[in-house]
Every structure is written in C-alpha cells, then in structure tokens.
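Undergrad: Structure, please.
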Amino acid sequence: MGGDGGTIISRRNCMRFNNKKKGKEISRDMERTHKWLHCALSQERLKKPIVGCRLGRLYNKDRLLEFLLDKSSRGTLKNMAHIRGLKDVKTVSLNENSESTGEPLKSECSTVPQVFPFCCPIMGMEMNGVYKFAFLWNCGCVMAEKAIRQLQISMCPNCDASFTSEDVVIVHAEGEDLQLMQSRLEDKLAQEASKKEKKRAASKMDPFSKESSDGQSVGVDKKKSKTSVKNGPLNTVEMKQSNSFKSLFHTNDSRQKLDPNRGFWSETTHSYFFKGT
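TA: You can find the predicted model right below:
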C-alpha cells in the first residue's frame, strides 16, 4: 500500500473525517429538534396553550403574555417586533401523538427524540421538522402542508371551517416560504395603516357626527335627543301610567284621607302641583 508513490491513508484519518461529518449531522438534527419542540421566545419546552404568529413561529402563551406586559423588553428583540398584542397571534390546536411518552427518548449518539409529541391529525405524520407543517389562521388547526395541498378544498379537513390561501401559515417557514409569510405580513400591516388613516381623516372632517349605512348623520341627532330628555320636563307618559305615583297626591281616587299640605295631580296637564303651607 503506497508503493506506487501515492499517499498512504491511515485508518485514523478516515475515522477523523467520519467523526466530523457525523458531528455536523447530529448538531443539525439537534437544532431542528430544539426549534420544533421549544418556544421561540423563552426556549422552554412547548406546552399548551400554544400560539403561533404570522411568520409561523410557535410560542408558549403564558411566556408571550409576560413579554407583552413587560414594556421594557418590547424593543429589545428584533424578531418579536411584529407582535404588538394578542391580535397578532393565533391559538393553535396541536394533535397529540398517541405513541409519545411525553419526554424525549435519548439515543447513544444524540438527544433527538425517537417519538415526537405532536402529529398531523389527517395523515399521521410526526411534527418533527422533516415534514412541512402549516396551521390555518381562522381556526388554528395544525396539520401537514401536504394534506392541505393535496385535498384542494376551501374547508379545514379537521374542523370544517372555511379558509383561503391567505390563511395558510407555514410552521417555522424557511427560504421562499419565509419570504411569502413576510410579504403577507407586510401587506396586512399596510392595510391596517390605511384603515387608521381613513378613520383619522374622517374624524378631522366631522368629529361630532357619524354617518349611518344610508349616509345620513345620526350622531348629532342622538346627542340632541339625549340632552332633551335629561333637561326637559318629566315624562308625562310614565306619570300617566303610574298609579303609585298618583297615589301620592290627594286628588287621586284611591286616597280617602286628604292632606291640605299635600300636592295634587292634574289629569288634564298630567303634572302635579304642591300647595304652600
């Protein structure tokens, strides 16, 4: 071996090469497993209730609430700038894997679990990062993206809720999928900003009146009617129908004993008058 003038390859060099390659594969699997099993904010193990954002990241809801309530930490994380409140996330429904024991089973060479805790409710695929998963924004059901693509229906195959292509959010999107999720998020933010500008412009033009569905201003009329009831005389219709109120005065037929100092009720004007002492 090596007598022809070539190099001599020892077993030690082959072992080193294999070890490097194996180590990269293990680290890549560990990174993928950690991302799909842990909260994207706190890096803790995912536990229900779980929410997802428009970019497909999964969070523990309690940790996300703590982050939103802590105003000092809002501007520190750039990857959380798109989440301003609970309206920017959706509670997802994850189907538990019946074969999972709850804790990852560690092998001899890595910490990758053999059975993952969640799976697709339609096709039974494990939610381990190998297969592409997605959730629907309108209902929150999580399933394999392959099931949504192959069925080609406008109703959720898990809960029968209607949805559109804009409602499909890829879980932990990467590459082109991440660019698509970001473009949808930007379009949504632009629509919200335009709506706010229209409302501000309408309030500056006429801040006191509100237009109804027929285009007639009803805000001022309602305000006038309320003030007229408060500042005007007592409601004579209610007085006319209330016998208990009439019984307070000596002109009522139900009272036999007359008090000269008590006021009297007028049936013509539907009002009462008090006598002086």
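
Undergrad: From now on I want contacts and neighbour counts done on CA atoms only, so please keep to that.
TA: OK.

Undergrad: mind listing the helices for this structure?
TA: Using DSSP state H, the helices of the chain run over residues 11-37, 61-69, 145-151, 176-205, 219-231, 236-241, 243-246.

Undergrad: With distance to residue 92 and mean neighbour count as added columns, please give those helices in a markdown table.
TA: Conversion of the helices of the chain to a markdown table gives the following (distance: least, C-alpha to C-alpha, whole Å; neighbours: other C-alpha atoms under 10 Å):
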| stretch | distance to residue 92 | mean neighbour count |
| --- | --- | --- |
| helix 11-37 | 14 | 13 |
| helix 61-69 | 10 | 15 |
| helix 145-151 | 15 | 14 |
| helix 176-205 | 17 | 13 |
| helix 219-231 | 41 | 11 |
| helix 236-241 | 54 | 12 |
| helix 243-246 | 59 | 15 |
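
Undergrad: let's see this one next to it:
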Amino acid sequence: MGNDGGSIPKRRELLRLNESESQANRSKLSVKLNSWYYCSLSEEPLRYCEGKVVSDYRGRLYNKESVLKHLISKGNTPAHLKSLKDLVELRFCFKGDKILCPINKDIILDLNGENDIPAFVYLVPCGCVVSGKIAKEITKLKSKPLLCPVCNQPFEHTNVIPINPSDTTDLESRMARLRQEGLSHNLSRRHKKSRSYEGSGEPDFPKKRVMKAEKGCEADVPKPSKVIAKQIQ
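TA: Purely as a prediction, here's the structure:
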C-alpha cells in the first residue's frame, strides 16, 4: 500500500462524517415536522384539536381562522389564496398526539417527532386524510367512480393531494387545468367578474331579458338536474 497518492481515512474522521450526516437528517426531519406543526401563513401552531386545519392546492397546511383574518383585512395573503374556495378543510384521524391513517392504522405520524414522516394525502373535495399507500391502491382500482375509503364520496385520481410534498410540479399542472375549466381547488365554480354598471347604477342586463321583464314575463330559471350517485357496495 502507499505511493499511490491516496490516504486512508481514520476512524475519527469517519465518525465525524457519520455524525454530520445524522445531524443533516435530523435537521431535514425538523423542517418537515415544522410544516406539520405550524400554520404556513401565521406561523402559529396548527389547531388540530379544533378541526379547522385547511390546505391549499400545494398541500400546505393553514389554520382556517388565520386565512379568514388575512382575507378580511386584505393583509399579506399569498396570491393563490383569494377565497375559501382555494382551500379544503381536512379531516384527520387522531390517536393521542399521533395522526394515523383511518384505513391502515399501522401508518402513524407522531407529532412529537419520534418516527419518520410517512406520506399522507387528502382527497378533494371531501378532505379525508389517508396514507399515500392506501390512496395509491385505491387509484389502481378499475371501478368508476373511485370512492373515498372513509366517507364513500366519489373523487378523481387527479384530486389526490400529498400533504407537505417536496415537489409540487404535478400539483401546479393540476391547478392550471382547473383554472382553465373555471374551477377552484375545492372544485367549486369560480365567480365571474361582475359587469360594470353604467349611467344610473342599474345593472346592464341583456336586451332579451329586459324585454321579458317589460312584458311581465318571469325570467327563465333552469331546473336543477337530478344527479344519481353510483355507490359501490
């Protein structure tokens, strides 16, 4: 050995390297846990006990009250949060200080940081939170529509939102498609901008509707269609 210009690392150096790697891993875990602990807007602790934790299309967590305050006061709210339609209220399953998957109860997130962080997702529009493994198995089913395993509400495979993901590329693409369809993150219809009023402040109605009103006719009101939800036993 020797004469090759190389060197053999000593035990001390290997221990330092392992220690630095473990510290980096702990730091990453701490950052991930913070995203489960604190509101992404107000940085206050998330109020899981009140059942008012909401999420945007990027899977970030907020206290619903904090978002409401910012919307009302027109404070420094993120541009993509314009109304409550841009949020989904989440439905967690708890056991003490642990968040667990209501289907596979072995998959647990300990909010005290005593274990690794498993992948949790929620479904739109119901907001039920399950493990990523369970959601993946359900989306592989050939049955249509797909049904939430918790509340039995139908959902599309594109509306499975990972919580606190490291990559939001797919989520950005999903939101772009929804905007083109005139939908919000929670799949409700976005309001169109109201027409500007002219003259005396009266709304600018279409001429046909004005003529009907002058003749004393009632405006045509479309009747709601009956929707029969398919349920899979």
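
Undergrad: Give me the TM-score for this pair.
TA: Overlay of the two chains. TM-score (TM-score structural alignment, normalised by the length of the second structure): 0.68; 191 aligned residues with a C-alpha RMSD of 3.5 Å.

Undergrad: before we move on, back to that, any chance of the helices of the first structure in CSV, plus distance to residue 161 of the first structure?
TA: Formatted as CSV, the helices of the first structure follow (distance: least, C-alpha to C-alpha, whole Å):
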stretch, distance to residue 161 of the first structure
helix 11-37, 26
helix 61-69, 23
helix 145-151, 13
helix 176-205, 21
helix 219-231, 38
helix 236-241, 50
helix 243-246, 56
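
Undergrad: out of those, which comes closest to residue 102 of the first structure?
TA: helix 11-37 (11.3 Å; C-alpha to C-alpha).

Undergrad: and that closest one, what does it pack onto?
TA: On a contact count with 3 or more C-alpha pairs under 8 Å, 6 or more residues apart in numbering; DSSP states H and E, helix 11-37 of the first structure meets no helix or strand.

Undergrad: Just give me the mean distance for it relative to the second structure.
TA: Once the two are superposed, helix 11-37 of the first structure sits an average of 2.0 Å from its aligned residues in the second structure (mean C-alpha distance after the TM-score superposition for the first structure).

Undergrad: can you tell which of the helices of the first structure is closest to residue 137 of the first structure?
TA: helix 176-205 (12.2 Å).

Undergrad: which position in the second structure aligns with residue 69 of the first structure?
TA: Counting by TM-score structural alignment, residue 69 of the first structure corresponds to residue 72 in the second structure.

Undergrad: And its match, how close does it get to residue 43 of the second structure?
TA: To residue 43 of the second structure, residue 72 of the second structure is 18 Å away according to C-alpha to C-alpha, to the nearest Å.

Undergrad: cool, residue 136 of the second structure as well?
TA: 31 Å.

Undergrad: Please list all residues in contact with the nearest residue to residue 54 of the second structure once chain neighbours are set aside.
TA: Leaving aside its sequence neighbours, residue 54 of the second structure sits nearest to residue 89 (C-alpha to C-alpha, 6 or more residues apart in numbering; 4.3 Å). Neighbouring residues of residue 89 of the second structure by C-alpha atoms under 8 Å, 6 or more residues apart in numbering: 52, 53, 54, 55, 64, 127.
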